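K.L.:
Provided below are the primary sequence and the corresponding predicted coordinates.
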Amino acid sequence: MKIAFSPCPNDTFIFHALAHGLVPNAPTFDVTYADIDITNNLAAKQNDLDVLKISYAALPWVLDEYKLLPCGGALGRGCGPLILTQKSENGKADPNVLTGRRVAVPSERSTAYLLFRLWAAQHVPGSIGEIIVMPFHEIMPAVRDGKIDAGLVIHEARFTYPSYGLQLLTDLGSWWESDTGLPIPLGAIIAKKSLDVESIAGWIRQSVEHAWEKPAASQEYVLSHAQEMSPEVAQAHIDLYVNEFSLDLGDEGYKAVTTLLNRAAQERLVPAIDAKALDWKKKE
């Protein structure tokens, strides 16, 4: 069975057991490591991947071929994307500075981008100037060097942006949580409808449980894919993104997903979806 997920610590931690044949009765999994912007595009095209990690923002484009699984993804609190700028003279964060400015984003089919656009519609007078898609590891240096005016960052940038001398303009996760009372839907796990999705979900849950029961077992694997990240930052990344929603979205998780996608559809950022399409047990 072919699976694709990112080399980020939360994904390698969750899928360590599945990728290494440690889940009883699960088939062998052939792993492709790819950043989520790549898997978003793969999922929207004809491909031979059976299971993928994508952004929830990309979900409306792939529901004809794939089902959303209730486990293995990234959804939580206190883990949202950030908007960063160079430090202001007075040290104060002012959304007005984004009016007519150039903002770098890691993808236009990402939850981070949807949150940014929804936040900007409420807080930025006028409109953003130019949106520039840029690999996420290039965004902070570009803001620091003045090549762009602001950057939308994700992942471990939450822990490392002060080292670039940058200023936090807003924490989009905090805004989302205060505005909705819901956790932030970031990364989704999907599987082809033609497969036994219930069994796949069961294997992923067992992989999550194995990771929690034996955290040391995955450490070498996690760090080997962690892009020169220190063990401390990698662990902070896991602690932030692997939680009860990784095991089961539950009612609150599904509500967060539908709220995000419905708001984004109202702003014409994504196609409208039928909430029933997210029911992973529904037969076609």
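P.N.:
Okay, I see it.
K.L.:
from here on, contacts and neighbour counts on C-alpha atoms
P.N.:
OK.
K.L.:
Isn't K192 up against D50?
P.N.:
Yes: counting by CA atoms under 8 Å, K192 touches D50, with 5.5 Å between them.
K.L.:
Which helix or strand lies directly C-terminal to the helix or strand hosting V143?
P.N.:
For V143, the enclosing helix or strand under DSSP states H and E is helix 136-144. Following helix 136-144 in sequence order, the next helix or strand is strand 150-153 (DSSP H and E).
K.L.:
which strands and helices sit next to the helix holding V143?
P.N.:
Here helix 136-144 touches strand 82-86, strand 102-105, strand 150-153, strand 166-171, going by 3 or more CA pairs under 8 Å, 6 or more residues apart in numbering; DSSP states H and E.
K.L.:
now the helix or strand following the longest one: how far from the chain's centre is it?
P.N.:
Sequence order places helix 172-180 as the next helix or strand after strand 166-171, per DSSP H and E. Average the C-alpha atoms of helix 172-180, do the same for its chain, and the two points are 16 Å apart (CA atoms, centre = their mean, to the nearest Å).
K.L.:
got another, please set it beside the one above:
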Amino acid sequence: MKIAFSPCPNDTFIYHAWVHGLLPGAPELEVTYADIDITNKLAQGSDGPDILKISYGALPWVSDEYALLPCGGALGRGCGPLVLTSGRNDITNNPASLAGRRVAVPSERSTAYLLFRLWAAQNIPGGIGEIVVMPFDQIMPAVRDGLIDAGLVIHEARFTYPEYGLSLMTDLGSWWEEDTQLPIPLGAIIARKSLDLTRISQWIRDSIEYAWAHPNVSQQYILQHSQELSPEVAQAHIDLYVNEFSANLGNDGYNAIKALLNRAYEEGIIPKTDFDSLLWQG
């Protein structure tokens, strides 16, 4: 069975047990490790993996062959994307100073991007000048070096951005939570509708439960794929992004997903999403 997810600590922590054959009865996995912008594109075609991790912001473009699973992804509170600046080019902590400027984002089909656009519509008169898509690990160096006026960052960047001498303009997760009282929908797990989604969901939950019961077993695997993160930063990443929503989206999770995509549709950022076709709740 083919699966694609990111090399980030939350994903490798969740899927370690299944990837390493530690779940009785679960099929062997052939893993592709890829940045979220790549997996978002894989979800659009008919020849993508059986299971893959994508951004919730990419759900409107998912192939009809896939369904959203209720587990294995990333939602939470206090874990949203950040808008960072360096103080160069007359950029201040006032969001209005980004009007007409260049902002780097990790993907235009990501939750981070949708949150940024929704926030910018309320806070940046005149709008952003140019959106530049680049791999998330290149964004902070580009902002630091003045190549970009501001950067939208995700993942472990929320722990490491001070090392680049950058300043926080806004935490989009905090803005979203204050505005909606809902968690932040970040990464989704989708699987082919032709597969046994009940069993796949159970294998994912079993892998999560194994990870929680044996938190140290996966450390070498996690650090191998975590792009030179320290063990402390990798653990902070896991603690933040692997939570009760990883095991079960629940009502709050589904409401958060619908609120995000409906707002983005109303703002004209994305096409309308066919939830009835996409959702599978088992």
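P.N.:
Done, it's in. Model, not experiment: these values are computed from the prediction.
K.L.:
For the two chains, what TM-score is obtained?
P.N.:
Here the TM-score for the pair of chains, by TM-score structural alignment, normalised by the length of the second structure, is 0.97; 282 aligned residues with a CA RMSD of 1.6 Å.
K.L.:
Now render the helices and strands packed on helix 136-144 of the first structure as JSON lines, adding distance to L278 of the first structure.
P.N.:
Formatted as JSON lines, these follow (distance: least, CA to CA, whole Å):
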{"stretch": "strand 82-86", "distance to L278 of the first structure": "28"}
{"stretch": "strand 102-105", "distance to L278 of the first structure": "27"}
{"stretch": "strand 150-153", "distance to L278 of the first structure": "27"}
{"stretch": "strand 166-171", "distance to L278 of the first structure": "28"}
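K.L.:
Of those strands, which is nearest S224 of the first structure?
P.N.:
Distance to S224 of the first structure, taken as CA to CA, is lowest for strand 150-153 among these, at 22.7 Å.
K.L.:
Give me the mean distance between that closest one and the second structure.
P.N.:
By mean CA distance after the TM-score superposition for the first structure, the fitted strand 150-153 of the first structure averages 0.4 Å away from its aligned residues in the second structure.
K.L.:
Packing partners of the helix or strand following that strand?
P.N.:
Of the helices and strands lying after strand 150-153 of the first structure in sequence (DSSP H and E), the nearest is helix 157-160. If contacts are counted by 3+ CA pairs under 8 Å, 6+ apart, helix 157-160 of the first structure sits against no helix or strand.
K.L.:
neighbours around the closest residue to P49 of the second structure other than its chain neighbours, how many?
P.N.:
Spatial nearest neighbour of P49 of the second structure, excluding adjacent residues (CA to CA, 6 or more residues apart in numbering): K2 at 5.1 Å. Neighbourhood size, K2 of the second structure [other CA atoms under 10 Å]: 14.
K.L.:
quick check: the helix holding V143 of the first structure aligns to which part of the second structure?
P.N.:
The aligned range for helix 136-144 of the first structure in the second structure is 136-144, by TM-score structural alignment.
K.L.:
In the matching stretch, which residues are buried?
P.N.:
For stretch 136-144 of the second structure, the neighbour count (16 or more other CA atoms under 10 Å) marks 136-137, 139-144 as buried.
K.L.:
How about stretch 243-252 of the first structure?
P.N.:
By neighbour count with 16+ other CA under 10 Å, stretch 243-252 of the first structure contains the buried residues 243-249.
K.L.:
ok, now how distant is L168 of the second structure from Y161 of the second structure?
P.N.:
With distances taken as CA to CA, to the nearest Å, L168 of the second structure is found 9 Å from Y161 of the second structure.
K.L.:
More neighbours: those two, which one.
P.N.:
The neighbour count for L168 of the second structure versus Y161, taken as other CA under 10 Å, is higher for Y161 (19 against 16).
K.L.:
corresponding residue for that one in the first structure?
P.N.:
By TM-score structural alignment, Y161 of the second structure lines up with Y161.
K.L.:
List the contacts of stretch 270-283 of the first structure.
P.N.:
57, 60-61, 63, 67-70, 197-198, 258, 261-262, 264-266 (CA atoms under 8 Å, 6 or more residues apart in numbering).
K.L.:
now those: which count as buried?
P.N.:
57, 60-61, 63, 67-70, 197, 258, 261-262, 264-265.
K.L.:
Using JSON lines, lay out these together with secondary structure and distance to Q86 of the first structure.
P.N.:
Shown next, in JSON lines, are these (DSSP: H, G, I helix; E, B strand; the rest coil; distance: CA to CA, whole Å):
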{"residue": "A57", "secondary structure": "helix", "distance to Q86 of the first structure": "28"}
{"residue": "P60", "secondary structure": "helix", "distance to Q86 of the first structure": "35"}
{"residue": "W61", "secondary structure": "helix", "distance to Q86 of the first structure": "35"}
{"residue": "L63", "secondary structure": "coil", "distance to Q86 of the first structure": "39"}
{"residue": "K67", "secondary structure": "strand", "distance to Q86 of the first structure": "41"}
{"residue": "L68", "secondary structure": "strand", "distance to Q86 of the first structure": "38"}
{"residue": "L69", "secondary structure": "coil", "distance to Q86 of the first structure": "39"}
{"residue": "P70", "secondary structure": "coil", "distance to Q86 of the first structure": "39"}
{"residue": "V197", "secondary structure": "helix", "distance to Q86 of the first structure": "46"}
{"residue": "T258", "secondary structure": "helix", "distance to Q86 of the first structure": "34"}
{"residue": "L261", "secondary structure": "helix", "distance to Q86 of the first structure": "31"}
{"residue": "N262", "secondary structure": "helix", "distance to Q86 of the first structure": "33"}
{"residue": "A264", "secondary structure": "helix", "distance to Q86 of the first structure": "28"}
{"residue": "A265", "secondary structure": "helix", "distance to Q86 of the first structure": "32"}
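K.L.:
Please convert the residues you listed to CSV, extending it with distance to E213 of the first structure.
P.N.:
What follows is these, written out as CSV (distance: CA to CA, whole Å):
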residue, distance to E213 of the first structure
A57, 31
P60, 34
W61, 36
L63, 33
K67, 28
L68, 26
L69, 22
P70, 20
V197, 24
T258, 31
L261, 34
N262, 37
A264, 37
A265, 40
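K.L.:
Just name the closest of the residues you listed to A104 of the first structure, please.
P.N.:
A104 of the first structure lies nearest to A57 out of these, by CA to CA, at 17.4 Å.
K.L.:
That closest one is in contact with R109, isn't it?
P.N.:
Yes: with contact defined as CA under 8 Å, A57 of the first structure reaches R109; the gap is 5.5 Å.
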